[in-house]
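Participant: Model the structure of this input:
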Amino acid sequence: MIKKFIRYLILGLGLYALIATLVITFYKDDPQAMIWQDREAFNERYIKKLSIDESVTLNTVLDYLGSPDLTYAKRNKDQVWQIIFYRTQHKTSDGITTMDECTGLLFKNGELFLWGPSAYSTFQENTR
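Facilitator: Here you go, the predicted structure:
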């Protein structure tokens, strides 16, 4: 009787570990389905991992983070500048996402150029 119980217990734990591993490995997070607190943390983690050494495109960011909270784009001669904002810090519970609650990612011709607090001022300087 005890051997049977232990066998079922080990089988159950093994099955649980297998299912948990499969979910962790193959389940892609969907930022659109997250509650706002989780999405903020998800956005912030992704943006903190960005590196200037690797080539990051606008489409790569959109595929991973989903639709931005705010976006602006302008053409200046033969260059296209686009800045997208993702909310990364909560300030006011008013139901409106503002720039001071977001981190900006600046793209020049579809390639990540700059991100962080100076991204918007650089966008404005280059699109006058």
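
Participant: CA atoms for contacts and neighbours, from now on please.
Facilitator: OK.

Participant: So which residues of the protein form strands?
Facilitator: In order along the chain, the chain carries the following strands (DSSP state E): 70-76, 79-87, 102-108, 111-115.

Participant: most tightly surrounded among those?
Facilitator: Mean neighbours per residue, mean count of other CA atoms under 10 Å, is largest over the strands of the chain for strand 102-108, with a mean of 24.

Participant: Mind giving me the packing neighbours of it?
Facilitator: strand 79-87, strand 111-115, helix 119-126 (3 or more CA pairs under 8 Å, 6 or more residues apart in numbering; DSSP states H and E).

Participant: and for comparison, fold this next one:
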Amino acid sequence: MREQKNRIVPVILGLLGAYLLFVIITITLWDGAERTPDQLDWDDRQQHNVATIATLQMGMEQAQVLSLLGSPDFNEAFTASDGVQMQILRYRTHRLKGDGMTTEDETTPLLFRDGVLAAWGKTALAQLEP
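Facilitator: The predicted structure is shown next:
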């Protein structure tokens, strides 16, 4: 009977050690996994948007901006009278009311002309006025 207990203890300790190793690896990989902007909660996303917009450069391709910022909160597009394709992507950068909704006045607009970043902020919208 005693011999059976002596054999069971190493098996139990081995299983416990394997389980702990599994948990440590899972937690390490889970915490270390990089999240996309679309996977961030609203507060982290807003901070990400502010920091990323500050690094944008005129002339960046729209696809590159989308890869950095993720899906916009608002998206508008039209063709200008001269045939240029215009698109305005708006990203939330400053919360005004804690009402659970994002409104356009809480966003920073990015203006693209034919898929190239041309302006952002209030300047972007001023370019559209006649």
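
Participant: And the TM-score between them?
Facilitator: Both chains were compared after superposition, and using TM-score structural alignment, normalised by the length of structure 1 their TM-score is 0.70; 102 aligned residues with a CA RMSD of 2.1 Å.

Participant: if we can go back for a sec, between the strands of structure 1, which one is closest to R7 of structure 1.
Facilitator: With CA to CA as the criterion, R7 of structure 1 lies closest to strand 79-87 of the strands of structure 1, at 49.1 Å.

Participant: hmm, who's touching that closest one?
Facilitator: Contacts of strand 79-87 of structure 1 with the rest of the structure, by CA atoms under 8 Å, 6 or more residues apart in numbering, involve 40, 43-44, 68-75, 97, 99, 101-110, 119-120, 123, 126-127.

Participant: roughly how far is it from the heart of the chain?
Facilitator: Relative to its parent chain, strand 79-87 of structure 1 has a centroid offset of 14 Å by CA atoms, centre = their mean, to the nearest Å.

Participant: Over to stretch 62-80 of structure 2?
Facilitator: Stretch 62-80 of structure 2 sits 13 Å away from the centroid of its parent chain (CA atoms, centre = their mean).

Participant: before we move on, what about stretch 18-37 of structure 1?
Facilitator: Going by CA atoms, centre = their mean, the spacing between the C-alpha centre of stretch 18-37 of structure 1 and its chain's C-alpha centre is 13 Å.
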